[in-house]
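Chemist: Here is my input; please provide its structure:
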Amino acid sequence: MQTDSSFTFVLFGGTGDLAMRKILPALFEAHRAGGMLADSGKIVAVARHVADRAGYLEWVNEHVKPHVSKNGLDETAWASFLDRIDFVKIDLGKAEDFVLLRDAVSGLPGIRVFYLATGPSLFVPICRALASVGLNENSRIVLEKPLGYDLKSSNAINDAVGEIFAEEQIYRIDHYLGKEPVQNLLALRFGNVLFEPLWRREWVESIQITIAEELGVEARGDFYDNTGALRDMVQNHLLQLLSIVAMEPPHSMDSDSVRDEKLRVLRALKPIDPRDIGKVAVRGQYHAGVIRGNAVPAYATEPGVKPDSTTETFVALKVEIENWRWAGVPFFLRTGKRLADRVAEIVVNFRAVPHSALGASALRGGANRLVIRLQPNETIRLYCLAKQPGEGMNLASVHLDLAFDRFFREGQMEAYQRLLLDVINGRLALFVRRDEQEAAWRWVEPILNEWAASNKPPKPYASGTWGPAAASAMLAQHDTCWLEEEN
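Modeler: The predicted structure is shown next:
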């Protein structure tokens, strides 16, 4: 993925955690690879916590280096990367300070990319300030999640940003869409005749999508207690992954073809009747427990969290898609904090054979399954039954590894690196369009409203487990279980 496109990458929130852990390391990896970033490309960081460029580079050396030096740091490449970086000290609350930014970038070549690695409350003021100094032309704007608190607030942000930037200038980022296995899922489905005929209700029994974290809310208690897992993870990451899994083959891989098909899935989600939420939605909150031998506190005692908080840290949902391909197939979505392991995966359970002369094991649903692991290690495995060596016809589950690293010399590209290059090169396919976002909020809102109106607290679960027992019971009603429970 080489480019000769000149660019000026303006990073708001330049001293923040996201910039240090993800954005600048991703840009460095693209720089180190050679040819991915135009030599003339510049990075302009914006913040108010350091005084000048020298102070900012010291900050970068201290906070970014640990995230790029795990496999050894090429000091020559690092030094040349720092040469790309400039710095402008701005108080984002003062629109007049943006004249300093205009002066700093006015002589720089190429497309301007404004990355808003800030809280969503600053999105509109920043966009208006950029427009006030004429920086909204020949530019692209990248918006991090969460984009709003509900459909109304999301629309308010989108309306205000849309008055300043055209839709084709707006890149709403969801880093899960940039992960290599998600890209390979598209390749498997639409590049091979093998999987597509099976990718439908006649052959698929159920699909699970899990994003589990071992960590708690860490230092984000104030933010998280006003957000919760449904807003933080389901409305964006999980529904986006679901739409990728369930979408129809697009006409092409251009931005609108892909996003049109994802939108059709989101609009086909069966609305959840508030009276049925107790049957198809489980919310939980972690209590004290032990993870990998270390005692961890309850959510309600975390810094910034209200002691009587009813915010959910765990959500499990049964979702149905009302269309010809997927009618009757349950999609089980799950996310949570302080769970037993850090894992993100998509599990496609295929139906059992209709008749077996080889014994009962071949009649078990899920004997054939595709497991797409997104983190911590990125792999795709196809499980099937094979005969065990020895006397008799005894079957055992085996798997075929789609080991891409054995076939391709180049390493897998990290999600943020891919997405940032897509922004610079004007590729929108892996970014969320406004109508997608609205459809996701519209489906999620009845759950939010019912939970807000309910006096029932979230179900407790001990840290270091896989969440409330009710999440397992929900799958048991469909004669299935979460993948780790079967293993």
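
Chemist: going forward, measure contacts between C-alpha atoms and count neighbours the same way
Modeler: Fine.

Chemist: where exactly do the strands run in the stretch 101-250 of the chain?
Modeler: 111-116, 139-143, 170-172, 204-212 (DSSP state E, counting those that start in this stretch).

Chemist: Relative to the whole chain's centre, how far out is the second one?
Modeler: Mean C-alpha position of strand 139-143 versus that of the full chain (C-alpha atoms, centre = their mean, to the nearest Å) differs by 18 Å.

Chemist: what does that strand contact?
Modeler: With C-alpha atoms under 8 Å, 6 or more residues apart in numbering as the test, strand 139-143 has contacts from 111-117, 123, 165, 169-173, 423.

Chemist: which two in the residues you listed are spaced the farthest apart?
Modeler: Across the contacts of strand 139-143, no pair lies farther apart than I111 and F123, at 19.9 Å, counting by C-alpha to C-alpha.

Chemist: give me every residue that touches the closest residue to G16 other than its chain neighbours.
Modeler: Nearest residue to G16, sequence neighbours excluded (C-alpha to C-alpha, 6 or more residues apart in numbering): A117, at 7.5 Å. A117 is in contact with L11, F12, G13, G14, G16, L18, A19, L143, E144, counting by C-alpha under 8 Å, 6+ apart.

Chemist: again with E144
Modeler: Counting by C-alpha under 8 Å, 6+ apart, E144 touches L116, A117, T118, P120, R172, I173, D174.

Chemist: Tell me where the stretch 251-400 of the chain has helices.
Modeler: 255-268, 277-280 (DSSP state H, counting those that start in this stretch).

Chemist: List just the nearest of the contacts of strand 139-143 to L370.
Modeler: I173 (26.7 Å).

Chemist: pretty sure that closest one is touching A429, no?
Modeler: No: shown here, I173 and A429 do not form a contact pair, counting by C-alpha atoms under 8 Å, at 10.7 Å.

Chemist: Looking at the two, which one has more neighbours?
Modeler: Remark: of I173 and A429, I173 carries more neighbours, 24 against 19, as counted by other C-alpha atoms under 10 Å.

Chemist: what separates the more buried one from R434, distance-wise?
Modeler: I173 sits 12 Å away from R434, going by C-alpha to C-alpha, to the nearest Å.

Chemist: Same question for F12.
Modeler: To R434, F12 is 22 Å away according to C-alpha to C-alpha.

Chemist: who's more crowded, those two?
Modeler: Under the criterion of other C-alpha under 10 Å, the comparison of F12 against R434 puts F12 first, with 21 against 18.

Chemist: quick one: the more buried one and Y115 touch, right?
Modeler: Yes: the criterion here is C-alpha under 8 Å, and F12 meets it with Y115 at 6.0 Å.

Chemist: Alongside the first, I'd like the structure of this one:
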Amino acid sequence: MVSRIIPVETFDLVIFGGTGDLARRKILPALFKRFCSGQVPDGSKLIGAARSDLTTQAYRALVAEALLEFVGDIASDAETVRAFCEHVHYVSVDARGETGWSALAAELSPETVRAFYFSVGPGVYSDLARGLERHGLVGPETRIVVEKPFGHDLETAQALNRELAQHFDESQIYRIDHYLGKETVQNLMAVRFGNMLFEPLWNAQYIDHIQITVAETVGVAGRGDYYEKSGAMRDMVQNHLMQLLCLIAMEPPAQFEPDAVRDEKLKVIRALDAVQPHHIVRGQYTAADGAAAYREDVDNPRSKTESFVALKCQVNNWRWAGTPFYLRTGKRLRARDSEITVVFKDTPHSIFGPEAGRHRNELNIQLQPNEGITLNVTIKEPGPGGMRLVDVPLDMSFAEALGPKVQGSSDAYERLIMDVIRGNQTLFMRDDEVEAAWAWTDPIIHGWEARGDVPKPYDAFAHGPDDADLMMRREGREWRGLDK
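Modeler: So this is what the prediction gives:
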């Protein structure tokens, strides 16, 4: 069966920060791949906007170089790149001044969807929002895309939301979290709500606990200034892991519609209990195996910023009472591994006796690097000699099961940018959702600051601080993934 690609109407997309790293690495390659799939209609314009004094031809050359660097396999066809670049334009704009705004207005087409991607630091968001309205560029079909971080804490998030709300309706604001565009993340909803096999078991009666891990092998070199201000809690837990938790724990929405889905996610965040200090482990990587220590990467020998955090949290509602959720994320860990593991409870009574050992069903949802789903089930070990039990995986690698559909599937930015053009906010965070996430996160951060907690050291390319393992072992559990 050939998958159906939903067409889009002619649109204008302005990339503020169009010469920056995010535009070169992610946004422009995503647009090029959508162009190759026929989703950049004739008449659409892709307009780079930045302070650099470039001509459109010079910017097109920059775009072509970026495509060769980041999607060289499909950008090697010079004619296709040339055709794509016919849609590309450039305007020099001073976000905090008046220069370039009239030229930008002249480039935009009347009566089409106008999307403005704020691929800039969050300190410029307010200036851009004011500039767009001041120069008459905001209309009913205007959308803005803002990248995380959505504030540094609850207070700054609320201030940012108030500022954007002065110029745009909430329906026009797309807070992008690229994790929500991943194919397997969206499959969380398909697995939960599209399979009768799982939904009746998706509660505290049958599930012992749930683990969410987002591990990276890279350090923070080159991002030290940003990371010292954020740390793993602000950089990953408050947004990426929170979103995964919501999708795993939320109630079935009435329909797959933006506000219905986001209403249920919001309920999960508001049901989260405060995290107790002994259920939080912070870590900071040290030098090992040729890798520099965190403090060297950020050039701060006294840094107390965490590059790793693990915590246990509880969703205090009818479905999940008593079922813990364990979140873990970190830099310079043993493997690049993003996964969710749902660990089911023991059978209420084993007919095979204690010698059969302890066996549990586990559903593992692998987000990266190899997307797929594995369900561990218990069977008899082959051979004579009695009833010996063993756990085996029912393994579905998406690449193997779906073949070319996965190989050619769109990445997160492709999908999310096209959702912006279509006006579909399902996979984007709403203002109240962002503020609720900060309201839960802030007390955790304030707590360890007040206590003077110092991150536990762990070797680069290890599994994280030992205290994270001890936190699980105290409760008779262990982490899955990484080196397990």
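
Chemist: picking up where we left off before, any idea which of the helices of the stretch 251-400 of structure 1 is most buried?
Modeler: helix 255-268 (a mean of 20; mean count of other C-alpha atoms under 10 Å).

Chemist: Report all helices and strands that that helix contacts.
Modeler: Helices and strands touching helix 255-268 of structure 1, as assessed by 3 or more C-alpha pairs under 8 Å, 6 or more residues apart in numbering; DSSP states H and E, comprise helix 239-246, helix 434-453.

Chemist: Give the aligned range of the shortest one in structure 2.
Modeler: Mapped onto structure 2 using TM-score structural alignment, helix 239-246 of structure 1 spans residues 242-249.

Chemist: for the last one, same thing?
Modeler: With TM-score structural alignment applied, helix 434-453 of structure 1 matches the range 431-450 in structure 2.

Chemist: Distance from the chain centre to the matching stretch, please.
Modeler: That offset, for stretch 431-450 of structure 2, works out to 18 Å (C-alpha atoms, centre = their mean).

Chemist: average offset between it and structure 1?
Modeler: With mean C-alpha distance after the TM-score superposition for structure 1, stretch 431-450 of structure 2 departs from structure 1 by a mean of 0.9 Å once superposed.

Chemist: And the contacts of that stretch?
Modeler: Residues outside stretch 431-450 of structure 2 that contact it (C-alpha under 8 Å, 6+ apart): 150, 153-154, 157-158, 161, 170, 233, 238-239, 242, 262, 265-266, 269-270, 272, 274-275, 277.

Chemist: Now with 6 Å, please.
Modeler: Here stretch 431-450 of structure 2 makes contact (C-alpha atoms under 6 Å, 6 or more residues apart in numbering) with D153, L154, L266.

Chemist: what's the answer for stretch 174-182 of structure 2, then?
Modeler: Outside stretch 174-182 of structure 2, the residues within contact range by C-alpha under 6 Å, 6+ apart are I144, V145, V146, E147, A412, L416, L427, F428, M429.

Chemist: any idea how far the residue nearest to the spatial centre of structure 2 lies from S409 of structure 2?
Modeler: By C-alpha atoms, centre = their mean, structure 2 has its centre lying nearest to Y179, at 2.2 Å. Applying C-alpha to C-alpha, the value for Y179 of structure 2 to S409 of structure 2 is 15 Å.

Chemist: same thing with A58 of structure 2?
Modeler: Here A58 of structure 2 is placed at a distance of 31 Å from S409 of structure 2 (C-alpha to C-alpha).

Chemist: Please apply the same query to F428 of structure 2.
Modeler: Look at F428 of structure 2 and S409 of structure 2: by C-alpha to C-alpha, they are 20 Å apart.

Chemist: more neighbours, the two?
Modeler: Taking other C-alpha under 10 Å, F428 of structure 2 and S409 do not tie; F428 has more neighbours (22 against 11).

Chemist: dump the residue contacts of the more buried one.
Modeler: Per C-alpha under 6 Å, 6+ apart, neighbours of F428 of structure 2: Y174, R175, I176.

Chemist: Give the burial count for the first one, as a bare number.
Modeler: Yep, that's Y174 of structure 2 we're talking about. Y174 of structure 2 has 28 neighbouring residues, counting by other C-alpha under 10 Å.

Chemist: That one pairs with which position in structure 1?
Modeler: In structure 1, the residue paired with Y174 of structure 2 according to TM-score structural alignment is Y171.

Chemist: Quick check: closest non-adjacent residue to its match.
Modeler: With C-alpha to C-alpha, 6+ apart, the residue lying closest to Y171 of structure 1 is V142, at 4.7 Å.

Chemist: and stretch 288-297 of structure 1, how far apart are its ends?
Modeler: Stretch 288-297 of structure 1: ends 4 Å apart by C-alpha to C-alpha.

Chemist: quick one: contacts of it?
Modeler: By C-alpha under 6 Å, 6+ apart, stretch 288-297 of structure 1 touches A298, A462, S463, G464.

Chemist: In structure 1, point me to whatever sits opposite W318 of structure 2 in the alignment.
Modeler: Applying TM-score structural alignment, one finds that W318 of structure 2 aligns to W324 in structure 1.

Chemist: same question, T329 of structure 2
Modeler: Here T329 of structure 2 is matched to T335 in structure 1, going by TM-score structural alignment.

Chemist: so its match touches I209, yeah?
Modeler: No: using C-alpha atoms under 6 Å, T335 of structure 1 is not in contact with I209; the gap is 8.5 Å.

Chemist: want to throw the contacts of stretch 174-182 of structure 2 into TSV with distance to P258 of structure 2?
Modeler: Below are the contacts of stretch 174-182 of structure 2 laid out as TSV (distance: C-alpha to C-alpha, whole Å):
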residue	distance to P258 of structure 2
I144	17
V145	16
V146	17
E147	19
A412	17
L416	13
L427	7
F428	8
M429	10
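
Chemist: Now rank the residues you listed by neighbours and give me the top one.
Modeler: Neighbour counts for the contacts of stretch 174-182 of structure 2, by other C-alpha under 10 Å, peak at L416, which reaches 26 neighbours.

Chemist: Good, we can wrap up now.
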